[in-house]
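Undergrad: coordinates for the following, if possible.
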Amino acid sequence: MTLLDHLVIAPVVIPAIIAPLTLMVMRRRRHVGVALSLAGCVAMLVVALALFGIAQDDAIRAYPLGGWPAPFGIVLVLDRLSAGMLVLAAVLALVVMLHAVVTAVDRKGWHFHPLFQFQLLGLNGAFLTGDLFNLFVFFEVLLIASYGLMLHGQGAARLKAGVAYVVVNIVGSALFLIALGLLYGLTGTLNMADLGQRIAALGAADQGLIRLAGLLLLAVFALKAAVVPLHLWLPRTYAATAPVVAALFAIMTKVGVYAMIRVVPLIFGDAAGAAAWVPAPWLLPAAVLTAIIGFVGVLAARAMREQAAFAILGSTGTLLLAVSCWTQATTAAALFYLVHATLAGAALFLVADVTLRRRGQYGDAIVPSPRFAGQQATGLLFLAATIAAVGLPPLSGFVAKLFILQTSVTAEPWALIWATVLGTTLIGVVGFARSGSTLFWKAADDADPIAGADRSRAELIAPATLLALLALLTLGAGWATAQAEATAAQIYAPDRYAAAVLTEATR
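TA: Next up, the predicted model:
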């Protein structure tokens, strides 16, 4: 292998090295620890962009750790899907990290930066791994880090929500292990490429257990994605934690959707017999309910963080509306929307953070308050973020929803998908209009402006950057659509993936 081939493992190695280094130096030389953490985020973005460029040749590359051939050894796989997710995670991480440093949120605990890096380790590993057991391992890494990040800054509300979050994910981990045990017992492998071939060769007597294992696996992914009825943990958890942490968590639900997109066409595709497309009967109704509950929550929310959390939930439902069709065209639309929804959700949380810092005792509660410093600038950011979140022009959410509507029109349940997308958009517009007018265009009667809320304009940079990225996504919609379509074409060519992993990994 050349040095360029070894670049595939860099997104896992970089945070694995940076995390313990920041832990060792943080107490004595805090500025060094912060610099290391920022440098790690920059390095991950550079590597992710390099890998994305490499993946443009449409080849699928397997990296066998320790030289052990697949399916016996651990293998990392670089293709268009994993490269795109790495770039998305790296961009989000760098913007969120800058905001945490500028606003001094990272100073509320000694372990913020090590936990942040371990979170990125879990995310990057989940995107790159080529076998289900290591997907479980990386899920656990990112979940353990998220437990600590969620409690960062302390508080009774965070502790209460954190306990529920931990319990729910422990249950999910147990179900994941049961599913892995069933799959390994039936096939003798957990390598995703090998699983796809072995499941296709199983006899009729094993089909019931394979369906059970597939449904358990997808229930775990649905739990990670907060799909109804497994969604109750998300609004409380995301609303209770620090907004800057919740902004990073905007990609967490998308990891569950990524796992569905990765696993279902590859392992439970047309060749899987009775287990083919196991989530098909229930995923669409669950997606519809998730989108509706999410945007109704936006309408009913009493605080900006709560509203942003429900917007994340609603965007996941909209995303799964496209995924549930299980066609190459709708999957391409889903991938475009996934990028948009992650950035828009993070922007909502960062705008909420800026607002609560400037409103003093009023925080992010959706109630009229006296005027506060930077109200106009913050209001404009809120307006742009909400336009993106609900999918109105001119930002990329409008393009993404049009893409979903266009590609789903040939699907059998197209009328339900269209009604859900258009109806939830209207509900979202009303909900955000209500909160925006209350927060930024109404002032408490006979009240003096809030004193002591003069904040640095630097804290506006991170949310403005995310919104600028959404604007760029809109301007580059043609290029981004072509990328999504090329990625979907790879996803629905499982034979190419299997050939690359089971032959290239032995070289």
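Undergrad: alpha carbons only for contacts and neighbour counts from here, please
TA: OK.
Undergrad: strands along this protein, start to end?
TA: Secondary structure of the chain, counting by DSSP state E: strands at 61-64, 75-78.
Undergrad: from the contact counts, what lies against the last one?
TA: Counting contacts by 3 or more C-alpha pairs under 8 Å, 6 or more residues apart in numbering; DSSP states H and E, strand 75-78 packs against strand 61-64, helix 112-128.
Undergrad: over to the first one?
TA: If you count contacts as 3+ C-alpha pairs under 8 Å, 6+ apart, strand 61-64 packs onto strand 75-78.
Undergrad: tell me, what residue is most central in the protein?
TA: Nearest to the geometric centre of the chain sits residue 251, at 2.0 Å (C-alpha atoms, centre = their mean).
Undergrad: skipping adjacent residues, who's closest to that one in space?
TA: What sits nearest to residue 251 in space, not counting adjacent residues and going by C-alpha to C-alpha, 6 or more residues apart in numbering, is residue 342, at 5.7 Å.
Undergrad: try residue 210
TA: Leaving aside its sequence neighbours, residue 210 sits nearest to residue 275 (C-alpha to C-alpha, 6+ apart; 6.3 Å).
Undergrad: burial count for that neighbour?
TA: 24 (other C-alpha atoms under 10 Å).
Undergrad: could you export the strands of the chain as TSV, including distance to residue 483 and mean neighbour count?
TA: Formatted as TSV, the strands of the chain follow (distance: least, C-alpha to C-alpha, whole Å; neighbours: other C-alpha atoms under 10 Å):
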stretch	distance to residue 483	mean neighbour count
strand 61-64	18	25
strand 75-78	15	24
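Undergrad: would you reformat those strands as CSV and include distance to residue 491?
TA: Shown next, in CSV, are those (distance: least, C-alpha to C-alpha, whole Å):
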stretch, distance to residue 491
strand 61-64, 14
strand 75-78, 12
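Undergrad: returning to that earlier point: residues in contact with the residue nearest to residue 210?
TA: Residues in contact with residue 275, defined by C-alpha atoms under 8 Å, 6 or more residues apart in numbering, are 207, 208, 210, 211, 214, 268.
Undergrad: before we compare anything, build this one as well:
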Amino acid sequence: MNHWLTAPILIPLLGGILQIFIGYAPLSLRRTLAMTTTVLLLAASVVLLVLASDGSYRVYAFGNWEPPFGIVLVLDRLSALMVLMTAILAFFCHLYSMNKADESSRQFHALFLFELMGLNIAFLTGDLFNLFVAFEVLLIASYGLMMQGHGTERTIPSLHYVVLNLAGSALFLISVGMLYSVTGTLNMADLAAKIPQVSAEDLPMVQAGGLMLLVVFGLKAAVLPLSFWLPKAYGNATAPVAALFAVMTKVGFYAIVRVFTLVFGAQAGALAGLGLDWLFPMALATLAMGVIGAVGARSLRTLITWQVIISVGTLLAAVALGTEAGTSAALFYMLNTTWVVGGLFLVVDLVSGQRGSASDKIVTAPRMYNRTLLSVLFLLGAVAAVGLPPLSGFFAKVLILQATTPGVEMAWLWGTLIIGSFFTLVAYSRAGSIVFWRNVDGHVEKPGKLTLSLGVAAGGLIAMAVVIVLLAGPISAYVDATAAQLFDTGAYLEILDTTAVKGGA
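TA: Below you'll find the predicted structure:
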């Protein structure tokens, strides 16, 4: 077995435990150790991506218990991509947090690292119950992170976030219980092998369990009508936490892609394509609602939170096409939207700190000291988020449009995506022109300082839109191969072979 598979879990776990024990140590020491842990995690993520690039599956069975009886980690192209994407986002968010955001609690860095551990478990696990455990780990850490900072304005949104996710967790547990009662397994590979063999009398139970899973994953991804909690929850979190949470909806997206391609994919017999008929219209409705929210936003942070919902709708609409091309395009778009939205949350926080009482509201205010730099960062982020050339968002949306085939789906997707992009552009143009160019005389007294670390963190994530363009060829080839691997479910089922487990590497 290849022990590298445990690195993205063990590194933040050990780092988080260490942070708990040194909670009363000097802040500089805690920050140094926290960043060291994040850098190590990033390095391990790169190693896993290199390992996964050969297209083979690598399995790690805890305690040498063979699947489907033991807990296994499975590394493939998709899981490696998700882990690396999260590590890059976390590095810049963690760097940004070290400018006072981490001073509100001695356990900020511990919670941050435990959040990363939960995310990585979710991306690497090959077991449906372990996916539930991963959700609980990352959600418990996210509850603490969401309450970081001063003020009471985040209390009610955080309460809504906790209650809804607890309800989702209960539904998740019920759904996996229903699947286990029929199949006798929760290993994803074993489920994929047994679902086609389910008898006609047990079919309704499995179908109900699968649809309940779709609802749970839809809640995590913030699909309409399960998305109304997100704007206020994200909008009231501290900037580095909100930026990190840009990947949280992608956990739901990942779960939908993984489970409903592998377990309920083309080989699932009567249950093939379960939920896709519902997913496509709900994804388009989510996209449309996000655009409406963005147009009506009264603050920059609210605008970015609605951008998260727009991205969710766009991602799931592409996946709901049920094709390799659609999934590949969605993965390309996922990289763009996760990093760019995270960067925009950080940029908006810098803007807010320089506008005094106006904060991030879309109103006229005194001129900012660093207006040129901040306006350029906001412009680049907006262009990438909307999908205008020459940045990565444009290429991602073109790939999504090209993935559709002539017919009703093509008309709905093209119409919704293009019209939605136009109105999103209007929303960003309105916000940018008011905030950066319609200024009153004078400057704000005692504006927030734009330090080098803050500039690097915010600028680094926004710059990823340029990096994606420069590496468009290799990235496109990788996501194409990832989609092909996802739809080749037969290869995934081979991990049930004991020789595959023992060979590991």
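Undergrad: give me the distance between the residue opposite residue 490 of the first structure in the second structure once aligned and residue 56 of the second structure.
TA: Counting by TM-score structural alignment, residue 490 of the first structure corresponds to residue 485 in the second structure. As judged by C-alpha to C-alpha, to the nearest Å, residue 485 of the second structure and residue 56 of the second structure stand 9 Å apart.
Undergrad: swap in residue 199 of the second structure?
TA: The gap separating residue 199 of the second structure from residue 56 of the second structure is 32 Å, by C-alpha to C-alpha.
Undergrad: quick one, which of the two is more surrounded?
TA: Remark: of residue 199 of the second structure and residue 56, residue 56 carries more neighbours, 15 against 10, as counted by other C-alpha under 10 Å.
Undergrad: what's the counterpart of that one in the first structure?
TA: Residue pairing (TM-score structural alignment): residue 56 of the second structure is matched to residue 59 of the first structure.
Undergrad: contacts only, for that match.
TA: residue 79.
Undergrad: residue 119 of the first structure too?
TA: 141, 142, 143, 145, 146.
Undergrad: cool, and residue 426 of the second structure?
TA: Residue 426 of the second structure is in contact with residue 295, counting by C-alpha under 8 Å, 6+ apart.
Undergrad: what do you get for residue 502 of the second structure?
TA: Counting by C-alpha under 8 Å, 6+ apart, residue 502 of the second structure has contacts residue 1.
Undergrad: now residue 140 of the first structure
TA: With contact taken as C-alpha under 8 Å, 6+ apart, residue 140 of the first structure is in contact with 122, 173.
Undergrad: what's the match for it in the second structure?
TA: Looks like residue 140 of the first structure aligns to residue 136 there (TM-score structural alignment).
Undergrad: ditto for residue 237 of the first structure
TA: When the second structure is aligned by TM-score structural alignment, residue 237 of the first structure is paired with residue 233.
Undergrad: for the second structure, list the residue farthest from the centre, please.
TA: Among residues of the second structure, the one most distant from the C-alpha centroid is residue 441; the distance is 40.8 Å, by C-alpha atoms, centre = their mean.
Undergrad: dump the residue contacts of the residue lying closest to that residue once chain neighbours are set aside.
TA: Distance criterion C-alpha to C-alpha, 6+ apart; nearest residue to residue 441 of the second structure, sequence neighbours excluded, is residue 366 at 5.9 Å. By C-alpha under 8 Å, 6+ apart, the contact set of residue 366 of the second structure is 355, 439, 440, 441, 442, 443, 444.
Undergrad: which of the helices and strands packed on strand 75-78 of the first structure sits most buried?
TA: Sort these by mean neighbour count, taking mean count of other C-alpha atoms under 10 Å, and helix 112-128 sits at the top with a mean of 26.
Undergrad: give me the mean distance between it and the second structure.
TA: With mean C-alpha distance after the TM-score superposition for the first structure, helix 112-128 of the first structure departs from the second structure by a mean of 0.3 Å once superposed.
Undergrad: coming back round to it: right, so of the strands of the first structure, which gets closest to residue 121 of the first structure?
TA: Closest approach to residue 121 of the first structure among the strands of the first structure (C-alpha to C-alpha): strand 75-78, 13.5 Å.
Undergrad: neighbours around the match of residue 490 of the first structure, how many?
TA: Neighbour count of residue 485 of the second structure, defined by other C-alpha under 10 Å: 20.
Undergrad: what residue of the second structure matches up with residue 325 of the first structure?
TA: That one, residue 325 of the first structure, aligns with residue 321 by TM-score structural alignment.
Undergrad: same deal with residue 94 of the first structure?
TA: Alignment note (TM-score structural alignment): residue 94 of the first structure maps to residue 91 of the second structure.
Undergrad: number of nearby residues for the residue lying closest to that match once chain neighbours are set aside?
TA: Nearest residue to residue 91 of the second structure in three dimensions, chain neighbours excluded: residue 38, at 5.9 Å (C-alpha to C-alpha, 6+ apart). Neighbour count for residue 38 of the second structure, taken as other C-alpha under 10 Å: 25.
Undergrad: surely residue 38 of the second structure and residue 89 touch.
TA: No. Using C-alpha atoms under 8 Å, residue 38 of the second structure makes no contact with residue 89, being 10.3 Å away.
Undergrad: which residues of the second structure does stretch 257-265 of the first structure align to?
TA: Mapping stretch 257-265 of the first structure onto the second structure (TM-score structural alignment) gives residues 253-261.
Undergrad: need the contact list for the equivalent of residue 456 of the first structure over in the second structure.
TA: The alignment partner of residue 456 of the first structure in the second structure, by TM-score structural alignment, is residue 450. Applying C-alpha under 8 Å, 6+ apart to residue 450 of the second structure gives the contacts 350, 370.
Undergrad: all helices for the stretch 101-250 of the first structure, in order.
TA: Along the stretch 101-250 of the first structure, counting by DSSP state H, counting those that start in this stretch, helices occupy 112-128, 132-150, 156-187, 192-200, 207-225, 233-240, 243-249.
Undergrad: for the stretch 401-507 of the first structure, that is, sorry about that
TA: Assigned by DSSP H, counting those that start in this stretch, the stretch 401-507 of the first structure shows helices spanning 414-440, 461-475, 477-491, 494-499.
Undergrad: would TSV of those helices with distance to residue 313 of the first structure be doable?
TA: Below are the helices of the stretch 401-507 of the first structure laid out as TSV (distance: least, C-alpha to C-alpha, whole Å):
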stretch	distance to residue 313 of the first structure
helix 414-440	12
helix 461-475	19
helix 477-491	22
helix 494-499	30
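Undergrad: among the ones you listed, which is nearest residue 255 of the first structure?
TA: helix 477-491 (15.9 Å).
Undergrad: mind reading off the mean deviation between the closest one and the second structure?
TA: Helix 477-491 of the first structure versus its aligned partner: 0.6 Å mean (mean C-alpha distance after the TM-score superposition for the first structure).
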